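**Q** 3D, please:
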Amino acid sequence: MKKTFHAILRGDSSIRSMLKQSYQTIIIAMAVPTVIMTVAMLVMTARYGELIDNIDRAAEIRDLVKTQFAEEIWNIVSGKKEFDEGSQYDMINRVDEGLRDLEENSENAARYVVAAQRANDTLRTYVDALHDQIRNQAAVSLQESSYRDIVSVVGLTYTVLEQYINEELITISRLNHQIQAVALAVLVLIVMILLLVIYFAVNSFHHMRVSIYKPILELEEMTRRITNGDLDARAADSLVEELAPLTKSLNHMAGRLQQLIDERIEVGQNLQKAEMRALQAQITPHFVYNTLETIIWLAEQERNQELVDIAMAFTDFLRISLNQGKDYVTVVNEQMHVQSYLSIQSVRYHNIMTYRIDIDPELGNYPILKLLLQPLVENAIYHGIKNKRGGGHIQVTGEKNPDNTMTFTVADDGIGMTEEKLNKVLVRLRGTSLSESSGFGLYNVNRRIRLYYNRELEIDSKYGRGTSIRFTLPCREWDYD
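**A** Sure, this is the predicted structure:
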C-alpha cells in the first residue's frame, strides 16, 4: 500500500492500475460492513414486520370481539335477529383462527394468546347455552344473565388482547434498540475503514470520499437524533448502492416507530374523548340541520332581529355543550344552555309549544354535570308536546332543599304515558344497555347521574295529562377542573 501511495504521488503510468486497485480496496472495504449491516437489518426488519403483523392481527381480533360480536349477541337477545340468522359462530371461528396464527408467530406474548383462546372457548360455551335457552324459550332473565356473562368474557378477551399488544410493543422497542446498536457498530467500522483508505488515497479519491462519507455522517446524525428521541429524523436517499438499503431500512424503521407511537397516542386520546362524544350526542345532525334551515328561512324573510336572536342562541348552545371538554358547568350556564335550546325550538314550534324556566338564583354558582336538563327538555318536546293535539307547555324548575341539595324538574302537559309504557321506561333505565330508539336521552342522563352522583331520575306520568321528570343532586363547592 505504501508503494501504491508513492506511485500515485509520482504520477507513474501505472496510476490507472493503482486507482483500480484502490477502487477495489474501497469497494471491498465498504461491501463487507454493508453486507453485514444489510443482513442484520433485513433479519431485524423481518422480525419487525412480523411483530407489526401480529399487532395488526390482534387489533383486528380485539375489535371484532368488542364491537361486531357484542352487537350481534345484543341483537339476538333483544329479539332484533333470530339466533340461527346471526353470524356469532362465524365470528368465534374467525377469532379462533386468528388466535392460532398469533400462537404460531408469537414468542414473548404467547401466554396472552393462550388466555385469549381459553376465553374464546368459554365464549363459545356461553353462546351454546344462550342458544339452548332461546330454543327452550327460557325466561328472559336467564337470557339476560347469559348475555351479561358473554359481555364479561368479551371484556376479558379485549383486555387480554390489549395486554398482548402492549407486550409486542415492548418487544418492538427492544428490537429498535438492537437495530440502533447494530447500525452504530457498523457505522463505526465503516468510518474506521474509510479513514484507513483515505490515508493512502486522499488526493485521487476525493469525490469518492465525499460521496461515501457524507451519507455515513447523515446516517450517524440520524441515529443520534433517534437515540435522543427525535423520531422525525430522516436520512436523504443515498446515491451509494451499498448504503441505499441501510438508509431505506433506517428511514422505514423511524417512520414505523413514529406511526406506532402516534397510533398509541391517538388511542389514548380517543379513550379520553369517548365519554365526551357520548355526552354531546344530544347535538344531533337533525337538530343542527333544522336550526340552520330556520336561520336561512328567517334571512329570506328579512326578519333580522329574530335571525340575530336565534343565531346567538345557537352559538351559546354549542359553546356550553362543548365547554372546552370540561365535564362540569355552573347551574346558571346549564340554565343558559336550556334557554338557548328552547329559544331555538320555540321558533319552529311556536304554534304548539310554550315554556317557562324558573330556577332559584341561589343555585347559580353551584357546579353541575353538564347536559342534564337539555336532553330531558328535548324528550318533553318530541315525546310529549308533539304527540298531543293542540300542543302544550314545558316547565323547567330548580330549587334548593333544606338538606343542602337541589332538585330540578322538567314537566310538560303533553300526551304522557300509560302505566304500562311508564313501567317499561323505568325498567330500561335500570338496565345496563339501551339503544337510541328506546329513549337514549333519558338513559344517558340517568346513567351519568348514577355514575357521578349515585342518584337516579324520578318519573311521574299520566296518559293525556303529561310527564314530570326530576332529579336531586348535592350542593357542592366548586372544585372541578
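
**Q** only C-alpha atoms from now on, for both contacts and neighbour counts.
**A** Fine.

**Q** which stretches of the stretch 351-481 of the chain form strands?
**A** For the stretch 351-481 of the chain, the strands defined by DSSP state E, counting those that start in this stretch cover 353-359, 367-369, 392-400, 405-412, 458-462, 466-474.

**Q** one more to put side by side:
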Amino acid sequence: MVQKRSLFRATTESTGALSSAPMMAPVEPSARLLPHLNLSLRSKMLLAFSVLILILGIPYIFLAIPILQYQGQYNRIIDNITAANSINGYIKFAIDAEMWDIIAGKEDFYTADQYAILDDVDAKLAIMRETSTSQRGKLKLRVIQNTMNTLRRDVERVGAQISAGATFDENMVLLERIRWVSELVEEGVQDYMLFEVNRTEQQYRALEAGLQQWIYVSVIGMLVAVAFSIAAALRISRSIYLPIKKLHDVTTTIAREDLEPLVTSDNVDEITELGMSFNIMVGKVRELLAAKMQEQENLKKAELRVLQAQINPHFLYNTLDTIIWMVESKRTAQVVDLVRALSRFFRISLSKGEDWITIGEEFEHVSSYLAIQKIRYRDILDYQIDVDETILSATILKLTLQPLVENALYHGIKNKRSGGVIRVRGRAAGT
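**A** Coordinates of the predicted model:
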C-alpha cells in the first residue's frame, strides 16, 4: 500500500479582523464528472465501491463459467485417455494367454479368469462412454464394446465346445479367432486414444482463447474501473475538502504571524494498490499460459509416442520363442543372424530417445524387422528393399515405416497363407 502525506500550511493575516463570512473554495471542473448525489459521505463511498465491484466482478463471472466448463471437459478427456491406456496392451495379452491355458488343459474353463478380464475391460469402457463429452468418441467406444461382445461370445463358444468334447484342433481354430478379435479391440482402443489426444489440443485452444478474452475484458474492466475510481474519488474528496476548506478560511483570519499551524493527512492510494494487484494477476495469467503451452507440448509428445506405439508386444515374445526353438534345434548360424537383426531393430527403435532419425536408419530398422519375420514366416514371406542412396542422410520420424510393413504382413500375407512379397521403395520426391 502506497501512502502519501499531504501538508497544508495555514497562512497568517495581518488585518487583525475576523471575516464576517467563511470563504468558499471554488468548485473544480473535475468534480462535475459525477452527478450530484444528496447522500452522506458513507453512502457515497458504499455506492462507489458497489459500482466498482460490479464493473470488475460481472465480466469475470461470465468469463469464468466457460473456462471452468472447458477445464472440466479437459479433465474428463485426460481421465478417459488414462483408462484407455490401461486397456491397451492388456486385453489381448491377458485374454489370449488365459484362453490358451484353458485349451491346453492348464486351467479349467469354469475356474479361470477369462470372464474377470472381460468384465474389467467392459466396466472401464462403460465408464469412459458415460463420461465422454463427444458423440464421436461415444460412437468409437460403442464400436469397441460391440467388439468386446463378440469376444465374449467367442469365449463362451470355447466353453461350449469343451463341454461338448471338441478336439484340440477345433478349439485352436476358435482360439485364432479370439486372438484376432482381441487384436481388433486393441486397435479400436488405440484409435480412440488418438482421437482423444487430438481433442485435448482442441480443448486447449478453446481454453487459451477464453483466457485471452479474459485478459482483454480484464484490461477493459480495469480501465473503466480506474476512470470511475478517479471520478468517484474527485466527487467524494470534494465533499470532504469543502467543509475542511471552509474551516481553514475561517481559522486563517485569526492566525498570528508567529504561528505556523501544520495539518497532516495520511491518504491511502487504492488505485495504486489495485494496479499492483492487476500486475500480479497478469503475471499469474502469463504463468498459467506458459504452463498450458508446456502441457500442450507434452501432449504433442504423448501423441507422437502413441503413433509410434504400434509395435505389437507379442513381436518380442514370438522372436524370443523362435530363438529358443532354433537354439534347441542347434541352428547356431541362424540364431546369430536372428539375434543380430533383433539387436539392430531395438537399437534403432530406442535411438537414444530421439524422435527423428535418418532415412538410412529407418530402412535399416525395417530391414531388421523383415529379416526377423522372414525367419518366422519363411514359407510365405519374401521381401525386397530398394532405396535411393541420395536420400539416406535425410531425416524422418522414427518408426514411420514399420507399422505399415507390419500391417502389410499381418493383414496382407499372414491371413492368405499363400505367400507374398513385401516391397519397400524409397525415392526423392519428383523422381
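
**Q** any chance of a markdown table for the strands of the stretch 351-481 of the first structure, columns mean neighbour count?
**A** As requested, these are exported to a markdown table (neighbours: other CA atoms under 10 Å):
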| stretch | mean neighbour count |
| --- | --- |
| strand 353-359 | 16 |
| strand 367-369 | 21 |
| strand 392-400 | 20 |
| strand 405-412 | 20 |
| strand 458-462 | 16 |
| strand 466-474 | 20 |
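
**Q** could you dump the ones you listed into JSON lines and include distance to H177 of the first structure?
**A** Formatted as JSON lines, the strands of the stretch 351-481 of the first structure follow (distance: least, CA to CA, whole Å):
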{"stretch": "strand 353-359", "distance to H177 of the first structure": "62"}
{"stretch": "strand 367-369", "distance to H177 of the first structure": "47"}
{"stretch": "strand 392-400", "distance to H177 of the first structure": "61"}
{"stretch": "strand 405-412", "distance to H177 of the first structure": "58"}
{"stretch": "strand 458-462", "distance to H177 of the first structure": "59"}
{"stretch": "strand 466-474", "distance to H177 of the first structure": "54"}
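
**Q** out of those, the one nearest A40 of the first structure is which?
**A** Closest to A40 of the first structure of the strands of the stretch 351-481 of the first structure, according to CA to CA: strand 367-369, at 56.9 Å.

**Q** show me the strands in the stretch 201-350 of the second structure, by range?
**A** Assigned by DSSP E, counting those that start in this stretch, the stretch 201-350 of the second structure shows strands spanning 262-268.

**Q** re earlier: closest to N136 of the first structure out of the strands of the stretch 351-481 of the first structure?
**A** strand 458-462 (35.9 Å).

**Q** give the contact list for the counterpart of A119 of the first structure in the second structure.
**A** Mapped onto the second structure by TM-score structural alignment, A119 of the first structure lines up with T147. Counting by CA atoms under 8 Å, 6 or more residues apart in numbering, T147 of the second structure makes contact with V181, L184, V185.

**Q** is it possible to mark the buried ones in these?
**A** V181, L184, V185 (16 or more other CA atoms under 10 Å).

**Q** got those residues as a markdown table, with secondary structure and distance to R286 of the second structure columns?
**A** Listed next are those as a markdown table, based on DSSP: H, G, I helix; E, B strand; the rest coil; distance: CA to CA, whole Å:
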| residue | secondary structure | distance to R286 of the second structure |
| --- | --- | --- |
| V181 | helix | 48 |
| L184 | helix | 44 |
| V185 | helix | 42 |
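
**Q** and V127 of the first structure, how far is that from Q258 of the first structure?
**A** Going from V127 of the first structure to Q258 of the first structure by CA to CA, to the nearest Å gives 41 Å.
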